[in-house]
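K.L.:
sequence first, predicted coordinates after that:
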Amino acid sequence: MFAGSLLLACAVVAVPALAGTLPDHEEFDAALQVPFRSTGVRPVTMHFSYPGATPGTPVAWEVTLLGHDGSALRTWQGHSTIGTGSTQAQVLWDGLDRNSKAVSAGYVTIRLRAIALDSATAARIGTGQPDQALTLAQQQAPELIEEQRYDVQVGNVAAPVMPHFQALHQHTSTSTSTSTLSPMSAVSAGSLPYTIYFGNLHSQTNHSDGGGVLSTCTGAQNPQSAPYGPADAYQYASNEGLDILMTSEHNHMYDGSTGTNTSASPTTAHNLYQSGLQAASTFNAAHTNFLAIYGMEWGVISNGGHLNIFNSPSLLEWEYNSSNQLIGDVFTAKSDYGSLYTLMKTNGWVGQFNHPASSGQFNAGGADLGYTADGDTVMALAEVLNSSAFSTNTTETETSRSSYEPAFNILLERGYHVAPSSDQDNHCANWGASYTNRTGVLIPNGTALSLSAFLDAVRARRVFATEDKTGQIVLTANSHVMGERFSNSGPLTLTVNYASSAGHTVQRVQVFEGVPGSNGTIATTSSTATTTITPANGDHFYYAKITQEDGKQLWSAPVWVTQGAGGGDTTPPTVSASESGSSGTITLSASASDNVGVTKVEFYVDNVLKATSTSSPYQASIDSTTLSNATHSLVAKAYDAAGNVGTSSAVSFSVSNSTGGDTTPPTVSATESGSSGTITLSASASDNVGVTKVEFYVDSALKATSTASPYQATLNSTTLSNGTHSLVAKAYDAAGNVGTSSTVSFSISNSGGTATELVKNNGFESGTTPWTQTSGVINNTSSEAAHTGSYKAWLDGYGSAHTDYVRQSITIPATATKATLDFFMHIDTAETTTSTAYDTLSVQVITSAGKYVTLATWSNLNAASGYVEHTVDLSAYIGQTIQINFYGVEDSSSQTSFVIDDVSVKSQ
């Protein structure tokens, strides 16, 4: 062991075993606590948590002092033993390097690496001896190593000069009016037009494994066993001074277990989730200055990672009971993040990556933290720091905190547009009270706090993370605010703005720069609060990090900049694709050229990103067994530094894995009975080995899944419009072969009385009343013609990152038997792709509880001349007051215009 004072290290005689697969939050975790400043010996405290470990499990650890250039100046090594779920270790640093010389003034990094030597880990790396464990794990299983870093100040370092910043209005849930100002400053006419709302967007109650009594809470609770539920959590957080609390319940625990309860009732699970939504709605109605959010934490840490979904009205599940009933509302395959992202995009759901690891999690397209276009649309936040999930601290002084900043950086480099968040993951009944960290959300001044306003801000990435609830950080770039995506030419001025209501000051500023989609590394581009640079042509992101004089940190959301000099490169690369092989390892190849230079080539198989190549020859290899035995489509996309994209023609290829296994797809036929009320969908399916499930698709939309013969499902006919529909059944076997039935046509005829129009000013000819819109949507400009009359609603069409909406509140009578939305829409676009939905228009319902439900989505791929009539069934909302919301989202280039007219909702 190197020189230093080791306060806790225990010898290990044997390697204890683990008892089966561990439930969520019983895995190994490490945290690091170091004073940012010190005039004497500095303690370095390591917190190790492993609730699922057998007592006596050893932990091997290494603390390294890294210099200004990243070189190792000094190292301490040791090992500790897990007692009842956790332990600590500590070394004392006297300010000297390994040669007993004083480390020069500046900022240095303390790095902790640790591994828990349970039986599975020992078997994986070949030893249970702590003195060899980290070296062997680094070679054979680096994903098993927990790493934490923290920068500290050595000696006297001049603080940066900060620009004058008029502090933003800071809301507080305990105030009697949303106009109450924070003590930081009065808001002047020149300040940014936003109010900051501080929240904790990650916590649990007794709807899953949280809500534990503080005096006895030492870890995750047995699902539904603790005394405190969502309403208790919202009241506690409000009393604590938070503005927002999300109770994010584990989606797979609604069966009352951490595994699979084969006796569970789907109705019980459904009702529990709905009761949580109602608890949030009821609390919000009685507390207009506080936002209660109820949602789910989807996934399993050891099988891919956790993410939050903020606004799903339904419970997503993958577990079935012994009667082959899904213990939830919507089936989602466990650990299939790519499909989940697509489902979320289809429904307008918004998500957050929870405590992301740098490897081994969120695999999509064969890559950890893998990028998908759908994932980029829906995953808006990623945690950079949490306080301990099992803290019982109620004085905001918790010392065990974990950083996820490395994973945040990887997500940005993958191409995700995520803003940072900082939460508490409370499992005990101290929601928001364990530490001073918060997630800050910027909502426009004058906008009431609501779920829709929160989601709008999150979708815009106007969010920052802070360890200090009295501080605020806002990054601006020229005239743009953090979270924005914009094009720029010439100089770019980045300004890091800071304010504190508690009198804290800034000791350190760091501005980081990276290239989205490069899969590279970020670099520090500045250590000053105001920086003017001229970026190289192409795409960039920038975000800021502040360290206060007390060591607490704040992270801004990034800005995403497409830099291009006037008259610069506008020529996209040319690219062609090819594929070789039909089994084993197959090779994807591309030939690409550009007038300046190709920066990368992406390979898409069946519209899913599979690989990226950054140098010629552009090639990638994939395992054919990850694809089904069938014909597939390959498309290559080539990028240049200016952000131009060339897309190849689609190339068809076949996969035929002949390993002696099952390659025969099931045979399946479909039938339907009934034309009103409850209709029945049926299928007859057989296979040479066995059918595992049958899916029923109505008008190409998945409506139901059956896992046992007779393969049947029932459907409420009022969810379909009167007229002719198509039914297709798909049968699956255990080998992944899929058989598809012929299309069956059937008719729906739901009787109803006289139709009543519920939409006012449905042709927009009377101006904006009673519509709510983003600026300028309702207009009579001649550039886009109305369907009838002179006025229409024109959403997007700017050719830059932009979001528009137009909404109207209606009440569907409880006496109605059917309600139908009808409207005309014209879509024109400058996008040239034939495969990627860059710009989208969603028709949504916003419920009285503030939940967004996406009913249908169109994109630039649906562009056509003239208006097209569309109908959407609203019968599910009979008896409710809802908002009809047309929601358009446009990316940073190539305009798409969505023009809406003659909107009608008729009930009968």
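P.N.:
Happy to help now that I have it.
K.L.:
drop to CA atoms for contacts and neighbour counts, all remaining ones
P.N.:
OK.
K.L.:
name the nearest residue to the most centrally placed residue in the chain, ignoring sequence neighbours.
P.N.:
Centrality entry for the chain: nearest residue to the mean C-alpha point is M379, 2.8 Å, by CA atoms, centre = their mean. Spatially, and ignoring its direct neighbours in sequence, M379 is nearest to G351 (4.6 Å; CA to CA, 6 or more residues apart in numbering).
K.L.:
again, but for V41
P.N.:
Excluding its sequence neighbours, the residue lying closest to V41 (CA to CA, 6+ apart) is D94, at 4.5 Å.
K.L.:
sorry, back to before: report the contact partners of the residue nearest to the centre of the chain.
P.N.:
Contacts for M379 were tallied using CA atoms under 8 Å, 6 or more residues apart in numbering; they are Y341, V350, G351, Q352, F353, Y416, H417, V418.
K.L.:
hmm, the fourth one is touching D376, no?
P.N.:
To tie it back to what came earlier, the one meant is Q352. No: Q352 is not in contact with D376 according to CA atoms under 8 Å; the separation is 11.0 Å.
K.L.:
so the two - more neighbours on which side?
P.N.:
Between Q352 and D376, counting by other CA atoms under 10 Å, Q352 is the more crowded of the two (25 against 17).
K.L.:
can you tell me the SS state at the closest residue to the more buried one other than its chain neighbours?
P.N.:
Closest residue in space to Q352, ignoring its immediate chain neighbours: L381 at 4.5 Å, by CA to CA, 6+ apart. For L381, the assignment made with DSSP: H, G, I helix; E, B strand; the rest coil gives strand.
K.L.:
ok, second structure coming up, stack it against the first:
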Amino acid sequence: MLACALAFVCTSVAASEISHPDHYEFDATLTVPFKVVDANFPIRVDFDYPGAGGATQAAWMVEVIAPNGRVIGSDSDITALKEGRGLAVGRWNGLGANGRSLPSGYYTVRLRAVPTLATTADARLSIDQRVQQAFAAFSEEMVEQRYDVMLGKVPAARIQTISPLNTARQSRSAAGLAAIHQVVASGSLPYTIYYGNMHSQTNHSDGGSPVGSCSGSEVPQAGTMGPSDAYTMMRVQAGGDFLLTSEHNHMYDGSTGTNASAVPANANALFNSGLQQAAAARSANPDFMALYGLEWGVISNGGHLNIINPDVLTEWEYNGSGQLIGGVFTAKSDYPALYALMKQRGWIGQFNHPASSGQFLVNGVALGYDANGGEVMVLAEVLNSSAFSTNTTQTETGRSTYTAAWNKLLEAGYHVAPSSDQDNHCANWGLSFTNRTGVLLPSGTPLTTAAFFDALRARRTFATEDRSGQLVLTGNGHVMGESFANSGPLTLVANYASTSGQTAQRVQFFEGVPGRNGTVTQLTEGSGTYSVTPANGKHFYYAVVTQADGLRLWSAPIWVDQGGTLPPTDTTPPTVGASETGSSGTITLSATASDNVGVSKVEFYVDGVLVGTDTAAAYSMTLDSTTLANGSHSLTAKAFGAAGNSATSTAVGFSISNTTADTTAPTVSASEAGTSGTITLSATASDNVGVSKVEFYVDGALNGTDTTSPYSITLNSTTLGNGSHTMTAKAYDAASNIGTSSAVAFSIDNTAPAVERIVNGGFESGSSSWTTSSGVITNDSSYAAKTGTWKAWLNGYGSAHTDSAWQSVAIPSAATNATLTFWLRVDSDETSTTSAYDTLKIQVRNGNNAVLSTLATYSNLNKGTSYVQRSFDLTAYKGQTIRVYFQGTEGAQVQTSFLIDDVSLKTK
């Protein structure tokens, strides 16, 4: 431990042999605050290795690096893992070697970690020796995390913030549209920003479980929420403008391995249902971009990448009958072959959480360049929040950065823009943190898949930890994502804005050389503008802004060919025509295209959705008809010239008639009966082939399944809280098509029932339990009872007389409510409308017959021809035994009868 006092304490637990099954990669996450404010600057390292066993450990080193690149302090150790997890926590005292004070500035906290094994030889080695030995043995699994922190007071960067560009949510208002016109009119940056995430899973693979039950790994297809749920949550709760649900391509058989019993038609139908759910979400919400893609590969044996716009399930697994469990074959971990397929089909991709070594091999080189990959890979993640986060308040602290790998990809020659995602496996799409990918569309451009994919192909994105932040890099007037020739000075401008009042603390510009496979270097910082005259040749530049709150933004690069020559201007678009053959099985899409310079590629669109690309004449591609619904469709072909000019063919109509695959989802409706005790959830469901099961959900949580009609389950109401709830039913067919009912609202009241304390309140047992004056309780037919035949009849003699009726009642001390009710009819021959000659008092008396309270007094003035219910709160007498007392007093001349029935005193 060095004198800079990086002091760590590690949780130690026993753990097993390192193995390397798919999806069991080692990971380490560094968490530090941005500002070093005192001598107790916290540092936290979390280790996660699902494949760990009893002898597995994490070897790690944390270093503090000064602005000049010198390591001024470090600490290292070995941390054992319990159930695949471990933790190291420590601090930095903000000092250098030998306790020396350090100048204010930006310092780097760097973590490097690898998995290792505990062996008997460890006792003969020091900790430093064991760490270095592990680093050497497991270098390909090295995780490196860096965070720059601010020590002391550092002047904020000199940056002129721009007026915030219009965002997608603003454009949906009149004020937002005005902002667009203002931006365009002012000659500023005419773009609208769409915020969202490009990486998440649902129950089509290993995601979709409610946060209350989501764990560090999920069983494929066991989640309860699918793509439609994810789009709704991202749009409504997280306030996002787009979401890509990227399902693991090899989990469509319901397994992380290979399911020998898998039915390919079911896997393909599930994939197609995802495309349909995304299309339906876009149709219902034109202001939201719902995308359905694939996360291809296995991270610990190759690396994950997202195929953003697939039209068919790509797979390498076969079932026990030798059938491909998908629509098109791709060899596992063969990235050059995948890149070629993506180019042929017009797909674009994103490198997911790329490691600096051991992943995306091309000719044995990690992160190796491939020409086809250079065309189709448009994004690389620079930051992810924790994949299995259950946070729903956008405050997740577990975040990993991949800027080192991004730099290597750029240096290798890839033109990849940065993205910032959440890799949501739990059902908290967009809710774990505020990080987003910002995509720039030209202002006024309708939000279509074609326009959105064009923006990604143009690399017009930025990555941000703050969904209110904006960063657009320009160079000599060119916008980030562009490649251009340049001569003379190059002026870079980091155009930063915030819609939430944040400010920029730090601005950094970085430079690299594509194809050099060297090191990206930081240029001088301190200002939002930087001018440089590059050496002749190709370069790339990007900007990073750190806000005063420590949250960061990364711009897309610009690619500059210094001293290069611009290609000749070609403004003539190609000519193109389209045709289609076949109505089922494998159909063929064809095009004829020509251009005055040359055709670079032809894209094929079915119903406005890109389905494939061909770069060589004669231009054609094949398509599995089951990816399309039966009925009429429209084909267009879009041809591109060498200079980027394009033209679209006239639409060609064609029909599809699939006879084998079942892609029709069941229809289902739901109902609920009961409010307490045993309640019943019911559903009616039908399907063109047959319903296999119906699942019942209450408030989004699965509560039961029925496989036979009529579909219903019972539920103990005490498992639900009092109040309002919603119920939905999901119906499945044999092809795994899913239909979801409309939500049904119902209420639960588990409150204990009220207890009746009055005995014989209806007087049907005569005078039983009552104490009365003579003749009060009667079944005389002169007056009808309220219910039954008996009642209490006080007075009515036409002479001076007093009657009474009372019953003793004990009110429990634990009662929260005590209510006295009775029905009263007053019949009187008195004619006065102002004088109360005859009265009935309703009283509470104690056991000694002392009056505690007179609740009410009624008289001849209340006479009428019907019974009226009266009610009084007696909660104040809980814990007492009282008398409920009725006393009638009649004058000397005219009769008044007080008729009482159905007396009740209920407590809760």
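P.N.:
It's in. Here the structure is a predicted model, which is why all the values come from computation and not from measurement.
K.L.:
can you tell me how far the aligned residue in structure 2 for the residue nearest to M379 of structure 1 is from S671 of structure 2?
P.N.:
Counting by TM-score structural alignment, G351 of structure 1 corresponds to G349 in structure 2. Remark: distance between G349 of structure 2 and S671 of structure 2 (CA to CA, to the nearest Å) = 44 Å.
K.L.:
equivalent analysis for R457 of structure 2, please.
P.N.:
According to CA to CA, R457 of structure 2 stands 47 Å off from S671 of structure 2.
K.L.:
the aligned residue in structure 2 for E147 of structure 1: how many residues sit nearby?
P.N.:
E147 of structure 1 maps onto E144 of structure 2 when the alignment is built from TM-score structural alignment. For E144 of structure 2, the neighbour count with other CA under 10 Å is 25.
K.L.:
what's the burial count for A189 of structure 1?
P.N.:
If we define neighbours as other CA under 10 Å, then A189 of structure 1 has 8 of them.
K.L.:
residue boundaries of the strands in the stretch 751-900 of structure 1?
P.N.:
Ranges of strands in the stretch 751-900 of structure 1, per DSSP state E, counting those that start in this stretch, are 756-757, 772-773, 778-779, 792-796, 802-811, 819-829, 840-846, 852-859, 864-873, 881-890, 896-907.
K.L.:
most tightly surrounded among the ones you listed?
P.N.:
Among those, the stretch with the highest mean neighbour count (mean count of other CA atoms under 10 Å) is strand 792-796, at a mean of 27.
K.L.:
and the aligned residue in structure 1 for Y605 of structure 2, what is it in contact with?
P.N.:
Aligning on TM-score structural alignment places Y605 of structure 2 opposite V845 in structure 1. Listed by CA under 8 Å, 6+ apart, the contact set of V845 of structure 1 reads K851, Y852, V853, T854, L855, I882, Q883, I884, N885.
K.L.:
now, which of those sits nearest F696 of structure 1?
P.N.:
Of all those, L855 has the smallest distance to F696 of structure 1: 18.5 Å, by CA to CA.
K.L.:
isn't that closest one right up against V872?
P.N.:
Yes: between L855 of structure 1 and V872 there is a contact at 7.3 Å, judged by CA under 8 Å.
K.L.:
may I see the strands of the stretch 751-900 of structure 1 organised as a markdown table, with distance to T585 of structure 1 added?
P.N.:
Formatted as a markdown table, the strands of the stretch 751-900 of structure 1 follow (distance: least, CA to CA, whole Å):
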| stretch | distance to T585 of structure 1 |
| --- | --- |
| strand 756-757 | 60 |
| strand 772-773 | 52 |
| strand 778-779 | 54 |
| strand 792-796 | 44 |
| strand 802-811 | 42 |
| strand 819-829 | 39 |
| strand 840-846 | 36 |
| strand 852-859 | 35 |
| strand 864-873 | 41 |
| strand 881-890 | 38 |
| strand 896-907 | 40 |
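K.L.:
of these, which is nearest A89 of structure 1?
P.N.:
A89 of structure 1 lies closest to strand 852-859 among these, at 47.2 Å (CA to CA).
K.L.:
just want the angle from the closest one to strand 864-873.
P.N.:
150 degrees (axes from the mean of the first three to the mean of the last three CA atoms, to 10 degrees).
K.L.:
angle of strand 852-859 of structure 1 against strand 840-846?
P.N.:
Inter-element angle recorded for strand 852-859 of structure 1 and strand 840-846: 160 degrees (by the same axes, to 10 degrees).
K.L.:
list the contacts of strand 852-859 of structure 1.
P.N.:
Strand 852-859 of structure 1 has contacts (CA under 8 Å, 6+ apart) with 311-313, 346-349, 452, 837-847, 872.
K.L.:
6 Å instead, please
P.N.:
If you take CA atoms under 6 Å, 6 or more residues apart in numbering as the criterion, strand 852-859 of structure 1 is touched by N347, G348, A837, D839, T840, L841, S842, V843, Q844, V845, I846.
K.L.:
which members of those residues are the farthest-apart pair?
P.N.:
The span of the contacts of strand 852-859 of structure 1, defined through CA to CA, is set by A837 and I846 at 23.4 Å.
K.L.:
what's the neighbour count on L702 of structure 2?
P.N.:
By other CA under 10 Å, 19 other residues sit near L702 of structure 2.
K.L.:
equivalent range in structure 1 for the helix ranked longest in structure 2?
P.N.:
Longest helix in structure 2 by number of residues (criterion: DSSP state H): helix 264-284. Under TM-score structural alignment, helix 264-284 of structure 2 corresponds to residues 266-286 of structure 1.
K.L.:
now that stretch on structure 2. Mean distance?
P.N.:
The superposed stretch 266-286 of structure 1 is, by mean CA distance after the TM-score superposition for structure 1, a mean 0.7 Å from where its aligned residues fall in structure 2.
K.L.:
okay but the match of E147 of structure 1 is in contact with R110, surely?
P.N.:
No: the pair E144 of structure 2 / R110 is not scored as a contact, 7.2 Å apart, by CA atoms under 6 Å.
K.L.:
more neighbours, G349 and S671 of structure 2?
P.N.:
Comparing G349 of structure 2 with S671 by other CA under 10 Å, the one with more neighbours is G349, at 27 against 19.
K.L.:
which residues touch the more buried one?
P.N.:
By CA under 6 Å, 6+ apart, G349 of structure 2 lies in contact with N306, I307, I308, M377, V378.
K.L.:
measure the equivalent of the first one over in structure 1 to A3 of structure 1 for me?
P.N.:
Put plainly, it is N306 of structure 2. Residue mapping for N306 of structure 2 onto structure 1 gives N308, with TM-score structural alignment as the criterion. In this view, N308 of structure 1 and A3 of structure 1 are 44 Å apart by CA to CA.
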